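> Can you look at this prediction? I've put the sequence above it.
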Amino acid sequence: MKVLILCTGNSCRSQMAHGFLQSFDQNIEVFSAGTEASGKLNAKAVQVMQEIGIDISGHTSDSVQKYLNDEWDYVITVCGGANESCPAFSGKVKHRLHIGFDDPSHAQGSDEFIMSEFHRVRDEIKDGFYKFYLENIKQA
């Protein structure tokens, strides 16, 4: 089972989703990429995942170009807000899904508020991807 999680920057939401899905089942080949990969991970995303025992600090922020010639069981986009366009993937895919989330890296305000947004989105990603896992992979 090969899953590609796709977003724009590949620094935050797709990285957290990658970490969660891999933690649910080590036998799934999980990758994440971005159409405009930032080349680095968001430090707050790494921090909030570390808080719950999932280490994504070794992940890399990769361009979707790296994966266009591969075949995928699932490609899942995770972009969220109405002003944010989801990237398209033109490679070979059996199933395309969208599980959207707000981008916590766009949060503004106090440090406490920003971190609360990272925690909220992290928990939403966990719930959304666990539901995906139960409905599409575990029973397969």
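Now that the structure is in, tell me what you want to look at. Numbers count the residues shown, from 1 in each chain.

> can we go C-alpha only for contacts and neighbour counts from here?
Fine.

> Cross-check the contact I'm expecting between residue 48 and residue 120.
No: checked against C-alpha atoms under 8 Å, the pair residue 48 and residue 120 is beyond contact range at 10.0 Å.

> more neighbours, the two?
residue 48 (21 against 15; other C-alpha atoms under 10 Å).

> contacting residues around the more buried one?
118, 119, 122 (C-alpha atoms under 8 Å, 6 or more residues apart in numbering).

> Export those as a markdown table, with columns for neighbour count, distance to residue 75 and secondary structure.
Shown next, in a markdown table, are the contacts of residue 48 (neighbours: other C-alpha atoms under 10 Å; distance: C-alpha to C-alpha, whole Å; DSSP: H, G, I helix; E, B strand; the rest coil):
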| residue | neighbour count | distance to residue 75 | secondary structure |
| --- | --- | --- | --- |
| 118 | 24 | 23 | helix |
| 119 | 19 | 24 | helix |
| 122 | 22 | 20 | helix |
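
> want to compare, so here's the second one:
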Amino acid sequence: MKKKVAFICIHNSCRSQMAEGWAKELGSDLFEVYSAGTEKYKEVKPLAVEAMKEVGIDISLQYPKLLSEIPEEVDILVTMGCGVVCPFISNSLMEDWGIVDPSGGSIDDFRIARDKIKTKIEDLIKREKSR
């Protein structure tokens, strides 16, 4: 049975969206993947879409979701480093990845975040496979 994993941030417009893309690409055999934010936002940041497209992952159809749009209970809850507290999402494991928000920065800032998120996803997959 796949584990439910949720990536949470404030706007669900950048880091959590990239994490969702990576987790679906690299961990689709292990995870049922969600991402959401604590505040409403209009779109996934275009530079996040562009940075992911560079590595062959299309997140252009993803959209910002609120916490109320994902399951109330997940196995793994990951906050991206934005100080988000999610006491109302039940989970078995919670981690904060401390990824710097590239919003407002250059495409290189988005690439750095993208690559750090990939490394974190790969580590999460490795840990889950060894359980």
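Done, it's in. Since this is a predicted model, take the numbers as computed values, not measurements.

> Report the TM-score for the pair.
For this chain pair, the superposition-based TM-score is 0.90 by TM-score structural alignment, normalised by the length of structure 2; 128 aligned residues with a C-alpha RMSD of 1.4 Å.

> Which single one of the contacts of residue 48 of structure 1 is nearest to residue 69 of structure 1?
Nearest to residue 69 of structure 1 out of the contacts of residue 48 of structure 1 is residue 122 (C-alpha to C-alpha; 30.0 Å).

> In space, what's closest to whichever residue in structure 2 pairs up with that closest one - neighbours in sequence excluded?
Matched by TM-score structural alignment, residue 122 of structure 1 corresponds to residue 114 in structure 2. Sequence neighbours aside, residue 18 is the residue nearest to residue 114 of structure 2 in space, at 6.5 Å (criterion: C-alpha to C-alpha, 6 or more residues apart in numbering).

> counterpart of that neighbour in structure 1?
Checking TM-score structural alignment: residue 18 of structure 2 goes with residue 16.

> Who are the contact partners of the match of residue 122 of structure 1?
Listed by C-alpha under 8 Å, 6+ apart, the contact set of residue 114 of structure 2 reads 15, 18, 19, 51, 52.

> got the buried residues for whichever strand or helix holds residue 130 of structure 1?
Assigned by DSSP states H and E, residue 130 of structure 1 falls within helix 111-132. For helix 111-132 of structure 1, the neighbour count (16 or more other C-alpha atoms under 10 Å) marks 114, 115, 117, 118, 119, 121, 122, 124, 125, 126, 129, 130 as buried.

> Please determine how far the residue nearest to the first one when sequence neighbours are not counted is located from residue 21 of structure 1.
Right, the one you point to is residue 114 of structure 1. Excluding its sequence neighbours, the residue lying closest to residue 114 of structure 1 (C-alpha to C-alpha, 6+ apart) is residue 107, at 5.6 Å. Counting by C-alpha to C-alpha, to the nearest Å, the gap between residue 107 of structure 1 and residue 21 of structure 1 amounts to 25 Å.

> The alignment partner in structure 1 of residue 8 of structure 2: what secondary structure?
Residue 8 of structure 2 maps onto residue 6 in structure 1, with residues paired by TM-score structural alignment. Here residue 6 of structure 1 is recorded as strand under DSSP: H, G, I helix; E, B strand; the rest coil.

> which residues sit in contact with residue 6 of structure 1?
14, 32, 33, 34, 35, 64, 75, 76, 77, 78, 87.

> Among those residues, name the ones in strands.
32, 33, 34, 75, 76, 77 (DSSP state E).

> got the buried residues for stretch 92-100 of structure 1?
Those buried within stretch 92-100 of structure 1 under the rule 16+ other C-alpha under 10 Å are 93, 100.

> Onto which residues of structure 2 does that stretch map?
Taking TM-score structural alignment, stretch 92-100 of structure 1 hits residues 90-98 over in structure 2.
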